[in-house]
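# Next comes the sequence, and after it the predicted model I'd like to discuss.
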Amino acid sequence: MPSTSSSIPLAVLPGLSNEALTLLFLGLAVVTVLWGFERYRTTFSRMEFGLAVAVALGLLTVAFAPGLYGSIAGLLNLESRFLLIQIFANIAFLVLIFYLVSQLNTSKRVVSDLTRSLTVQQATADADYEDRTLYVVIPAYNEADTIGDVLADLPERIQGHVVQPVVVSDGSDDATRRAADRYDAIVVEHPINQGQGGALKTGFDIARQHGADIVVTMDADGQHPVDQLDELVRPIADDEADYVLGSRYRGEDNSGNSITRRGGIRTFTWLINRLAKTDITDCTNGFRAIRGSRLEELTLTEERFSAPELIIESRKNGLRIVEVPVTIHEREAGETKKPKLGYAVGLARTIFVTWIR
């Protein structure tokens, strides 16, 4: 009986002989290795060169040892070795897709980090306060009609702390920055939209660099009442908490949210309470206060759905979490920037990713 490796024909395409197919696969292998070598000379990426070598070895195996695939196909009870080759090719294709997605995500993170780093350098306000400081970080995306009123209402002091507003205009294409510049605030601009989470991280970096004792976050649309800042900050000032979250469900919700949205907030809040052993009622509220010295302990990566991440990270790092009642109003002007599609999926993903990492 002839040997398996020599008797099983290589030809799987009509009109091509075994010799022609051998040369074809050999040529593809050489081209693949050369491509990998050129990419390595350009980027010095071991991953790209390794993938090219692996694909080339697969092609060489098809060219010179086709019987190997036949033997493996027989062990796996597949009808033909060509089907096995297709399976291997699909696996390799999926690996390449995952690699490309990983590269895209890495590039995106690099751009985001660079954007925020350059933006933080724009903060040039005097930070030599003799008293304790409270930095109010306000992410703003196209909020020229409302940001001025929010800044105008901020008091000079809260709980004995000097108030310093920080407005992060997140790639706005309106007059948000010009409107904020009229007030005594640190105003910086992201050249590229980074999402609310990205804007918060920029504001946190500025507050940390200036030695903020307490950091408050609030929206630029007028939904968060300035007159309730005193009660929001009090638990930290009295050393009863490190993270204070405002709750519309312990207070009043006049935001006009739909029944569906309110139900979703309660569902995700319940999920966080179960996963992180917390006792909160409003997981998406952006009206919060954080002890400045604890900010650097939090690993923050989310650009769009930052509220659950902040809660879970605070819990994982042992921050004392307290919830206080607040009132949430309707927007003073403009439209909500929250995504209508994928919001629930994004929140769920953020909760689970933050919980397991």
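That came through, no problem.

# C-alpha only now, for contacts and for neighbours.
Fine.

# And the helices in this structure?
In the chain, the segments counted as helices under DSSP state H are 4-7, 18-43, 46-64, 66-75, 81-120, 147-153, 176-181, 195-209, 229-237, 259-276, 306-316, 343-356.

# so which of those helices is the most packed in?
Highest mean neighbour count of those: helix 195-209, a mean of 24 (counted as mean count of other Cα atoms under 10 Å).

# what's the closest of the helices of the chain to residue 293?
Taking Cα to Cα, helix 195-209 is the member of those nearest to residue 293, at 7.7 Å.

# which helices and strands does the closest one pack with?
helix 81-120, strand 133-140, strand 161-170, strand 214-217 (3 or more Cα pairs under 8 Å, 6 or more residues apart in numbering; DSSP states H and E).

# ok so, going back, any idea which of the helices of the chain gets closest to residue 132?
Closest approach to residue 132 among the helices of the chain is made by helix 229-237 (10.2 Å; Cα to Cα).

# do you know how far residue 321 is from residue 200?
Counting by Cα to Cα, to the nearest Å, the separation of residue 321 from residue 200 is 19 Å.

# same thing with residue 320?
Noted for residue 320: a distance of 21 Å to residue 200, by Cα to Cα.

# how much space is there between the nearest residue to residue 211 once chain neighbours are set aside and residue 325?
Once flanking residues are discounted, residue 211 sits nearest to residue 292: 7.4 Å by Cα to Cα, 6 or more residues apart in numbering. Counting by Cα to Cα, the gap from residue 292 to residue 325 is 22 Å.

# ok, structure two:
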Amino acid sequence: MQPAKPNILVIVPCFNEQGAIAGVVRDLVAVRQREGYQLDVLVVNDCSTDKSMDIIRTLPCLYLNLPVNLGIGGAMHSGYRYAFLHGYDIAVQMDGDGQHPADELPTVLEPILKQEADISIGSRFINREGFQSSFSRRVGIKYFRWLNQLLIGKTIHDSTSGFRAFNQRTIAIANNYYPDEYPEPESIVQFGLQGLRIKEVPVRMRHRQEGVSSINTSRAFYYMLKVSLGILFMYFRLVNKRAD
């Protein structure tokens, strides 16, 4: 008898992605059929003000329609709680703007399926193929690489990547607490301090198909400062908790 296939939930946070969300879901459904995954797609509509929710209702996916805008951290926390409460084995985050190609999903899943990691992060900076992000964002990512090395002793090349997969252990931790405003870089420190195995895999990414990033050159320094404070707060809170 073959072992049962893991139940996978792909969580797609969506805020005003009316031009991209249908393509993201349909590409994921195509990968599910091609790879034979036991996979559901959950779109978390973060109180979009465009026609995103009207489109989501027509798509072959599950969805949560949040009554208020929670931001990316709150939207993903909602998705991880759904994954935890419904007993999924693996939860994957993929952006709703079309930046993460669904064809790269098997690459991100592989370390989890092989039980080589608790968290798998799709990185655009290992093979340096595809879209490499803006200059200001790359500067910030290099800074967070240094900060992660300092605080948890791990080198993460793409700490702001929103293309990642969690196993059940990580889902349970994210269900209890997940950072709100800048969850990707902050959660790396959270998971590192909790002894989870983090592995990066090389993926290609595209330019976002819809919307504009909130992190531009003029906001880059403010972003780095604010995220640094959030990371340090989390670091000292968890270190003190372990010491108690």
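Looks like it arrived, so ask away. This structure is a prediction, so every number in the text was calculated from the model and none was measured.

# quick one, which of residue 292 and residue 325 of structure 1 is more surrounded?
Remark: of residue 292 of structure 1 and residue 325, residue 292 carries more neighbours, 21 against 18, as counted by other Cα atoms under 10 Å.

# Number of residues surrounding the counterpart of residue 169 of structure 1 in structure 2?
Residue 169 of structure 1 maps onto residue 45 in structure 2, with residues paired by TM-score structural alignment. When neighbours are counted by other Cα under 10 Å, residue 45 of structure 2 registers 26.

# surely residue 45 of structure 2 meets residue 13?
Yes. Using Cα atoms under 8 Å, residue 45 of structure 2 is in contact with residue 13, at 6.3 Å.

# Please enumerate the shared neighbours of the two.
Common contacts of residue 45 of structure 2 and residue 13, defined by Cα atoms under 8 Å, 6 or more residues apart in numbering, comprise residue 75.

# Residue 164 of structure 1 versus whatever residue of structure 1 lines up with residue 99 of structure 2, what's the distance?
The alignment partner of residue 99 of structure 2 in structure 1, by TM-score structural alignment, is residue 223. To residue 164 of structure 1, residue 223 of structure 1 is 19 Å away according to Cα to Cα.

# Settle it for me: which of those two has more neighbours?
Comparing residue 223 of structure 1 with residue 164 by other Cα under 10 Å, the one with more neighbours is residue 164, at 23 against 20.

# picking that back up, Provide a list of residues in contact with the match of residue 169 of structure 1.
Neighbouring residues of residue 45 of structure 2 by Cα under 8 Å, 6+ apart: 13, 14, 15, 52, 53, 63, 64, 65, 66, 75.

# residues touching the counterpart of the last one in structure 1, list them.
What that stands for is residue 75 of structure 2. Per TM-score structural alignment, the equivalent position to residue 75 of structure 2 in structure 1 is residue 199. For residue 199 of structure 1, the contacting residues are 116, 139, 168, 169, 170, 190, 303, by Cα under 8 Å, 6+ apart.

# Redo these as JSON lines? Include distance to residue 158 of structure 1.
Shown next, in JSON lines, are these (distance: Cα to Cα, whole Å):
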{"residue": "116", "distance to residue 158 of structure 1": "28"}
{"residue": "139", "distance to residue 158 of structure 1": "20"}
{"residue": "168", "distance to residue 158 of structure 1": "21"}
{"residue": "169", "distance to residue 158 of structure 1": "24"}
{"residue": "170", "distance to residue 158 of structure 1": "26"}
{"residue": "190", "distance to residue 158 of structure 1": "28"}
{"residue": "303", "distance to residue 158 of structure 1": "29"}
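
# Please name the nearest non-neighbouring residue to residue 21 of structure 2.
residue 96 (5.5 Å).

# Confirm for me that that neighbour is in contact with residue 19.
No. If you go by Cα under 8 Å, residue 96 of structure 2 and residue 19 don't touch, sitting 9.7 Å apart.

# Just give me the closest of the contacts of residue 199 of structure 1 to residue 310 of structure 1.
residue 303 (11.7 Å).
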